[in-house]
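Colleague: Below: sequence and its predicted model.
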Amino acid sequence: MTQSPATPLPPPQERRRLRDAAGLTQAQLAARVGVSRATVRAWETGRTTPHGRKREAYAKLLAEFDATAARRRADRPVTVSLEKKTAPRERKKPQERPSPAPAPPPSPSLTPVPPDGPLPAPLTPTQAFDALYAFCAPALVRQAYLLTGRRELAREAVERAFQQVWDRWPEVAVDRDPAGWVRAATYEYALSPWHRFRPRYRHPEPPPADPAHRALMDVLLTLPPPHRRALLLYDGVGLDLPETAAETEASTAATASRLLHARETVAARLPDLSDPATLNRRLAEVASTERLRAAKPPTVRALSERRARFWTRAAIAFTVTLISATTLSLRTAPTRYEPPVPPGETVRGVPPRVAPGPLSEDQLELRKKLREAAGSGPERLVPEAT
């Protein structure tokens, strides 16, 4: 089965120009596509590129904007001025423009939000790690909370994932998708079944205060972990089906089956969330109301280096102990072979020793016979009383 090529998109600057020509704001365009305002801003700056169904919807809207602008240019009359040029008139004083209204707060999103401004110059490893952490950590904490329903475990999963990133930074720095690398590590740690044996995670945490959010979290936590992960990646993060299958290390058919089962379960319990766009918005709202915060990048780097030093010292101590035990065994081992003492063997032909006890009838007759026959033999010395 061949995959259809991606829908072509205009350059980032052209995308913004077409939106401005259509008279739409980023928030209005985001509502029509079904994403957040921050996501549209990332598309227009070229930091990220849409994929899957969202890419097709975004390209279709841009094509409509371009066609509308072309029709307006064609219908506009062309006028030529025949008047002669006169002396320039006095320039009017520029009027004071009213202060612009404050921008609306960004809508919650489960996808990383790129920072505004141009791309920085080549960074050092520390600066590059801090930039990746600032780009991915806030969204990953919200995603981990939706996976586990635990606030502390969500923060711990993100911090442990970035500790692995800093420990293996040369490998992650050249990866084609560092955000996907750290997202997969976060999901694996958050969904580990060993957390149920930890004392701090044996009891459930308080649910969200909003009844609607609490109902959605209850439905999500009843799903099997693979289905929950596929639903979050596809309808929450916005990955397409092949990317979701690749990140979950499953086939496309298995991922599609998990996604359909998860959607059916959510729609059966919460019919108002049967629309994927509504489900995406509700997932972002549930995660954003918890005000989850991750640790600072220097703290994560310090913990990673501390863990690396601990395990390095533990490996060195184990190696030294093993070498010492081997040396002691060689020094105390015998230099020549000493055969072991064989066990005792039973000797046959010797009657067993009889324990002392009363005489038998044969022995009594033998003793009586010996006493009677003693008178005819040699004289015996008999002690006499004096």
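Modeller: Yes, it's here.

Colleague: going forward, measure contacts between C-alpha atoms and count neighbours the same way
Modeller: OK.

Colleague: Surely residue 140 and residue 158 touch.
Modeller: Yes: between residue 140 and residue 158 there is a contact under C-alpha atoms under 8 Å: 6.6 Å.

Colleague: One more to weigh against that first structure:
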Amino acid sequence: MCRPICVYVLFHAKGRPVKQSPGNPLPPPEERRRLRESRSLTEAQLAERLGVTPRKVRAWETGRADPRGRRHEAYAQLLRELRTAAEAAARRADVTAGHGSPSAGRSSAGRSSVGRSAAGRSSAGSSFAGTAGTADAATADPDDTAELPPTPAALTSGPAPEGVGEAGMEFGPDVPDLVPSETVLTPTQAFDALYAFCAPGLVRQTYVLTGRRELARESVERAFQLAWQRWPEVAVDRDPTGWVRAAAYEYALSPWHRFRPRYRHPEAPPSDAYDRTLLNVLLELSPPHRRTLLLYDGVGLDLPETAAETEASTPATANRLLNARQAVAERLPELSDPGEMHRRLSRLATAERLRAPKPLAVRSDSERRARLWTRAAIAFTVTLIGVTALTLRTAPTQYEPPVAPGETVRGVPPRAAPGPLSEDQLKLRKALREETASGPERLVPQPR
């Protein structure tokens, strides 16, 4: 897979009037997000404290909109409390550092971002407000979502655990916090936490996307192997879950799988008749339409996030979504309701018992694959150097012009070779013999 690169764009409300109370101003959007992350709060947790949706909190932190009225006062008060708590924590850290504590110098900014994500740092789609949706997102009001297709609720059955965002556990069971907020993780521990948090649900998603169990497990395994090889990049990403999900989807939808012998034959369909019908309908869709439908109606991403992850514009993503829904509704009319679509997709994903390999095996395979490719690259380089040196050693040092081919010399009759006489030569010989026998100038020998 091959992986698509999603650029996170901060939208600043330039040229728009900001309605704030003169005595209660709000900090800049970047500062709002920094204050929230300094206390390891997710967008869902902050939205619950303010009584709004996580989408509005995301809009406030990106500068696309600003709260008004009582929400403005409550948001400003909460940010002041977060700032006070952050300053107090910084002072305590300075005091601890002055007393020579072994834990001096550790702060929330130095912790692994993957550990915060596994503990519920943010929702899965918060880092994918890419350039594809900037034109619509910059002018849209978060309170006005009537023109966009409705987004279903989270995919978990029942209340989500504390710290899990609106799309944090896709097609997966409810789990508690995997990593305490104050724990400093090693790279191996952070990777294992991310794998335990994402892999089970991601395997189920990929199965719905492809309809193949082995391909789903292989895609997730390859995605995490790539994540471990690029761990310095993934560890600082705002949404490691989305990074791995995009890599798994790209590998699963690769057209080269059709040439593999093991994937030329279909696998056993689901046992339930309705699930078989739904899976067949999904597999009849084109890969971009199927992926868009799964991300929006299954995972629960909003339209700009889905557009960014599928590398398409927001209008194109909306058209794909509407066409996919229409194609599914023609075969299964009851799925015209987005809520029913979400429930059926969740049921189809959880009906299969798909298990991902252990994180230790994934890391070992990733390191083994990296060593293999490194050795292959070294061997190829050495071979190329050897061939170049041999060519330089055996190549001639001066230019020798080639010998020109021979040419026929004109004007000189060809040399006659012995053989039978031609017709003209026979006529000439006969004439000479006749003249010699009767000519007066010739002496004819007489027998004695």
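Modeller: Structure's in. What do you need? Bear in mind the structure is a predicted one, so any value in this text is a computation, not a measurement.

Colleague: quick one on the thing from earlier: what residues do residue 140 and residue 158 of structure 1 have in common as contacts?
Modeller: residue 186 (C-alpha atoms under 8 Å, 6 or more residues apart in numbering).

Colleague: higher neighbour count, those two?
Modeller: Neighbour totals were compared for residue 140 of structure 1 and residue 158, and residue 158 leads with 30 against 26 (other C-alpha atoms under 10 Å).

Colleague: any idea how far the aligned residue in structure 2 for that one is from residue 226 of structure 2?
Modeller: Under the alignment (TM-score structural alignment), residue 158 of structure 1 pairs with residue 220 in structure 2. Shown here: residue 220 of structure 2 relative to residue 226 of structure 2, a distance of 10 Å by C-alpha to C-alpha, to the nearest Å.

Colleague: Residue 153 of structure 2 now?
Modeller: 30 Å.

Colleague: So if I had to pick from the two, which one is more boxed in?
Modeller: Taking other C-alpha under 10 Å, residue 153 of structure 2 and residue 226 do not tie; residue 226 has more neighbours (23 against 18).

Colleague: and the more buried one, which of the three is it?
Modeller: The local conformation at residue 226 of structure 2, judged by DSSP: H, G, I helix; E, B strand; the rest coil, is helix.

Colleague: do residue 3 of structure 1 as well
Modeller: With three-state DSSP as the criterion, residue 3 of structure 1 reads coil.

Colleague: how far away is it from residue 198 of structure 1?
Modeller: Separation of residue 3 of structure 1 from residue 198 of structure 1 (C-alpha to C-alpha): 44 Å.

Colleague: Neighbour count for these two, which is higher?
Modeller: A direct count of neighbours by other C-alpha under 10 Å for residue 3 of structure 1 and residue 198 places residue 198 higher, at 9 against 6.

Colleague: Translate the more buried one into the numbering of structure 2.
Modeller: Using TM-score structural alignment, the partner of residue 198 of structure 1 in structure 2 is residue 260.

Colleague: Residue 215 of structure 1 too?
Modeller: Counting by TM-score structural alignment, the partner of residue 215 of structure 1 is residue 277.

Colleague: Scan structure 2 for its longest helix.
Modeller: helix 359-394 (DSSP state H).

Colleague: Now do it: which range of structure 1 does it align onto?
Modeller: Going by TM-score structural alignment, helix 359-394 of structure 2 sits over residues 297-332 in structure 1.

Colleague: Please compute how far that stretch lies from its chain's middle.
Modeller: 27 Å (C-alpha atoms, centre = their mean, to the nearest Å).

Colleague: Measure the mean distance from that stretch to structure 2 post-superposition.
Modeller: In the superposition against structure 2, stretch 297-332 of structure 1 averages 0.9 Å from its aligned positions (mean C-alpha distance after the TM-score superposition for structure 1).
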